[in-house]
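1. Turn this into a model:
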Amino acid sequence: MPELMAIALFVCLCLALMLGYPVAFTLGGISLLFAGAGVMLGLFDPSFFGALPSRLFGTMNNQTLLAVPLFVFMGVMLEKSRVAEKLLESMSQLFGGLRGGLAFSVLLVGALLAASTGIVGATVVTLGLLALPTMLRRGYDPALATGTLAATGTLGQIIPPSIILVLLGDVLSNAYQQAQLRMGIFSPETVTVGDLFIGSLLPGLLLVGLYLLYLIAVALWQPEKMPALPVEERGQVSIIGLLGSLFPPLLLIAAVLGSILAGIATPTEAAAVGAIGAMLLALANGQLSIARLREVSRATTEISAMVFMILIGASIFSLVFRGFGGEEMIHNLFQQLPGGAFTATLLVMLVIFLLGFILDFIEITFVVVPIVGPVLLMMGIDPIWLGVMIALNLQTSFLTPPFGFALFYLRGVTHPDVPTSAIYRGVLPFIAIQILMLVIVALWPGLVTWLPGVL
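-> Reported below is the predicted structural model:
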């Protein structure tokens, strides 16, 4: 009977979120209602809430999560500083003479933005506003143009410093400690955000390479879909101008990721370096002012407050779910599945993929991963590999019609003359590439675990 309450809690939560109720308050409110009903029915022990104050204090005092507002600040500041505009202009001049040159430029600029901002929505909207009108005006196939932009924008999910990797690092660290305690292992080892950053580097770069190979193939076999720029619009390629556009964001990426890879700084400290670097870039571009700083700070506060309120609601949900025996039920279910860890992981990935249609990555990270994470880790799954697989999976889900979040972002900045069906058709090849990438990482987990082991 308590297990039925746990199932009903999860189902009611998903239904409420699908109806559009505020996530943070829905998580906490529905959980408290179910807990109250459970106490009256004698199915829930209220002493479980004794652990809530310490958990909330630990969340607010978590040094790792301090990286979230800092990375958000960095991303929003870069979005406002015209870095993307200058990069895209320089890359277009460099590749404009090639068939597909604009698409190549969008992909490379998007990858650099992903490694600078880590915010998917900002990257998709920025690239959509800057590049899509030019691509359509120059005769690019609408499906190919929109598909390239949407897929490129989601690279911020897997290329560090990604916000989702920061959140997954904290959640998987807690799951790893829980799994060790349940198995009677007392070890100081844990999973860090830096581990996930390092582990996602090779898959992220390989994914960019696969995208590029697809675009090159289209340019070779269907050149009419990706015409070269007319000679009069290519402009003069200036090495100084190109380096001037490339050097600042590359320097920022090197400062943030390089300090983490070299062990000089923690992800939180590197995020602070990135925030200061983004302000310096905005200053160099003449985009830093009191009004701009106020605008960026307000956006950062809103996003960060949302994240932490969801985390508080998720803490209440996980306590109530555990109080009803939900975690034990899932553990027993996974143990009884034929195929062991492989089947359990496949089932979790399928559920996360489907939930990615209706829930944001923050909600999935805070609600689903704490439930299934400890169980999978107890079955011998590597936590770094699991985190990267979840990030890749959510990236695929964000691209998949009809509910992909990246498609909604792009639709909002796309001209009405471009039908939604064209956007859906355009992302299908990139979804196939994403699925191929998931299979590659599943078959060769060393792509994820090798570099963290070396460093």
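2. C-alpha only now, for contacts and for neighbours.
-> Will do.
3. Can you tell me what sits against stretch 358-375?
-> For stretch 358-375, contacts defined as Cα atoms under 8 Å, 6 or more residues apart in numbering pick out 17-18, 23, 164, 167-168, 171-172, 174-176, 178-179, 307, 310-311, 314, 317-318, 327, 330-331, 334, 348, 352, 355-356, 394, 403.
4. Show me which of those are buried.
-> Neighbour counting with 16 or more other Cα atoms under 10 Å marks 17, 23, 164, 167-168, 171-172, 174-176, 178-179, 307, 310-311, 314, 317-318, 327, 331, 334, 348, 352, 355-356, 394, 403 as buried within these.
5. Buried residues of stretch 448-455, list them for me.
-> The neighbour-count check on stretch 448-455 (16+ other Cα under 10 Å) flags Val448, Thr449, Leu451, Pro452 as buried.
6. Proceed likewise with the subsequent sequence, for comparison:
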Amino acid sequence: MMEWMALLLFLCVCGTLLLGYPVALTLAGTSLIFAGIGVLTGTFETSYLNALPSRLFGIINNQTLLAVPLFVLMGIVLEKSKVAEDLLTAMASLFGNFRSGLVLSVIFVGMLLAASTGIVGATVVTMGLLSLPAMLKKGYPQSLACGSICATGTLGQIIPPSIALVLLGDVLSGAYQQAQLNMGNFSPDSVSVGDLFVGAIVPGLLLVALYALYVLIFTPKLEANESHDTQEDNTTSVFGALFPPLMLIILVLGSILAGFATPTEAAGVGATGAILLAFAQQKMDWTRLQAAALDTTKVTAMIFMILIGASIFSLIFRGFGGEEMIHRFFERLPGGEFGAILMVMAIIFVLGFILDFIEITFVVVPLVAPVLFMMGVDPIWLGIMIAVNLQTSFLTPPFGFALFYLRGVAPPSVQTMQIYKGVAPFVLIQLGLLIMMAIWPEIITWLPDTIYG
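-> Predicted coordinates:
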């Protein structure tokens, strides 16, 4: 009876979310209603409800999650200070004479923005407004232009410092400790956000290289390519545009990799550095800074509300015996560990059509990760696999969030079907990367093993 209540709780939460109700309130409200029913019917122990205050205090007191508002502030400040516009102009002047020059510029700028901001929506919208009209004017096919913008915009999911990796790191750390307790092992070891940042570097760069290779091979010859206007290569302007984001990347990631700072401390350095650079370039004033702080507050409040709701949901789901139900289900799957991982990846991929990565991270991952860890799955490898999987769902038609972001800013002449057609090759590239990481886990684990021994 208890496990059926856990399954019914999960289905009711998914159904209520599809009806459009607020995520945080849906998770908390539905779970508490089921807990009340369980208490009345004797299928739920009140001790789980007694644990809620300490659980919520742990969220508020979590030092790792302090990195979230700091990285969000860093990204919003860079967005409002026109860093993307300067980068795109500089890269276009550098690669302008190549057949694939403008598309390569978009990919390279998207990579730098991902490493600087980590915000998918902001990157897709910014690149769509700045580069899409120019690419269409120069004669690039609509599908290639739209696909490259959507794909590079989602690099913020995997290239550190990424908000997705910060949230995943915190959730996986709790799941790993829960798995250790379930196995009777009281080891203090856990999964850190820094581990995920290091593990994501090689897959992120490999994905960028695969994007660039695809563009170099499949960009058609443009009739207007010989006569289009190109800016004179200006080394000074290129260096001036590249210097601020590169310095931030070196400060943030370099301090983490060298062991000088935790991800939270590095996030503080990044946010401060972004503000100072914006003021130094006279592209920031107090009004814009106030707007950036307000936007940061809204995003952070939304994330923490969802986290609190998801924490209540996972606790009550576990109280109904949901974790044991998932464990038994995975054990009965053919293929053992491989079958369980394949099932989890398929579920996350499908849920990515209808749920945001934050909701999947807080709702689904805490339910399945402890069971996978008990089966011997490497936590860093699992975290990066989930991150790339979520990134793929951002692109997959017809519900990919990146497609909606671009559709909202694309000119009316761009057909929605061209956007779908354009992202299809990049989805295949990302699925190919997932398969490669599954076959060769060293793509993820080599750098962390090298740095941390």
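7. Mind checking which of the buried ones among the contacts of stretch 358-375 of structure 1 land in helices?
-> Members of those lying in helices (criterion: DSSP state H): 17, 23, 164, 167-168, 171-172, 174-176, 178-179, 307, 310-311, 314, 317-318, 327, 331, 334, 348, 352, 355, 394.
8. mind checking the SS state of Gly97 of structure 1?
-> Using DSSP: H, G, I helix; E, B strand; the rest coil, the structure places Gly97 of structure 1 in coil.
9. these two touch, right, Glu337 of structure 2 and Asp378?
-> No: with contact defined as Cα atoms under 8 Å, Glu337 of structure 2 does not reach Asp378; the gap is 11.3 Å.
10. Neighbour count for the two, which is higher?
-> Neighbour tally, Glu337 of structure 2 and Asp378, criterion other Cα atoms under 10 Å: the higher count belongs to Glu337, 17 against 14.
11. who are the neighbours in contact with the more buried one?
-> Applying Cα under 8 Å, 6+ apart, we find Glu337 of structure 2 in contact with Leu372, Met375, Val377.
12. So Ala84 of structure 1 versus Ser421 of structure 1, what's the distance?
-> Per Cα to Cα, to the nearest Å, Ala84 of structure 1 is found 28 Å from Ser421 of structure 1.
13. Give me the more crowded residue out of the two.
-> Legend: neighbour count by other Cα under 10 Å for Ala84 of structure 1 and Ser421, higher for Ala84 (24 against 11).
14. Any figure for the gap between that one and Ala255 of structure 1?
-> Ala84 of structure 1 sits 18 Å away from Ala255 of structure 1, going by Cα to Cα.
15. where along the stretch 1-150 of structure 1 do the helices fall?
-> Taking DSSP state H, counting those that start in this stretch, the helices of the stretch 1-150 of structure 1 run over residues 2-18, 23-41, 52-60, 67-80, 83-95, 101-114, 120-137, 142-153.
16. Residues in contact with the shortest one: which ones?
-> If you take Cα under 8 Å, 6+ apart as the criterion, helix 52-60 of structure 1 is touched by Leu65, Leu311, Ile312, Ser315, Ile316, Leu319.
17. Kindly state which residue of structure 2 is aligned to the second one.
-> It refers to Leu311 of structure 1. Correspondence of Leu311 of structure 1 to structure 2, assessed by TM-score structural alignment: Leu307.
18. ok, the closest residue to that match other than its chain neighbours to Ala164 of structure 2 distance?
-> In space, and not counting its chain neighbours, Leu307 of structure 2 is closest to Phe362: 6.2 Å by Cα to Cα, 6 or more residues apart in numbering. Noted for Phe362 of structure 2: a distance of 11 Å to Ala164 of structure 2, by Cα to Cα.
19. and the spatially closest residue to Ile429 of structure 2 that is not a sequence neighbour, what element?
-> Sequence neighbours aside, Leu210 is the residue nearest to Ile429 of structure 2 in space, at 7.1 Å (criterion: Cα to Cα, 6+ apart). Leu210 of structure 2 is part of helix 193-218 when elements are defined by DSSP states H and E.
20. In that helix, which residues are buried?
-> For helix 193-218 of structure 2, burial by neighbour count (16+ other Cα under 10 Å) applies to 193-204, 207-208, 210-212, 215-216.
21. OK, contacts around the most centrally placed residue in structure 2?
-> Central residue of structure 2 (Cα atoms, centre = their mean): Gln157, 2.8 Å from the mean position. Listed by Cα under 8 Å, 6+ apart, the contact partners of Gln157 of structure 2 are Ala114, Gly118, Ile119, Val120, Ile163, Ala164, Leu165, Ala387, Val388, Leu390, Gln391.
22. One more: Leu390 of structure 2?
-> Leu390 of structure 2 neighbours (Cα under 8 Å, 6+ apart): Gln157, Ile348, Phe349, Gly352, Phe357.
23. repeat that with 7 Å
-> Residues near Leu390 of structure 2 by Cα atoms under 7 Å, 6 or more residues apart in numbering: Phe349, Gly352, Phe357.
24. possible to save these as a markdown table with distance to Gly383 of structure 2?
-> Listed next are those as a markdown table, based on distance: Cα to Cα, whole Å:
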| residue | distance to Gly383 of structure 2 |
| --- | --- |
| Phe349 | 14 |
| Gly352 | 16 |
| Phe357 | 13 |
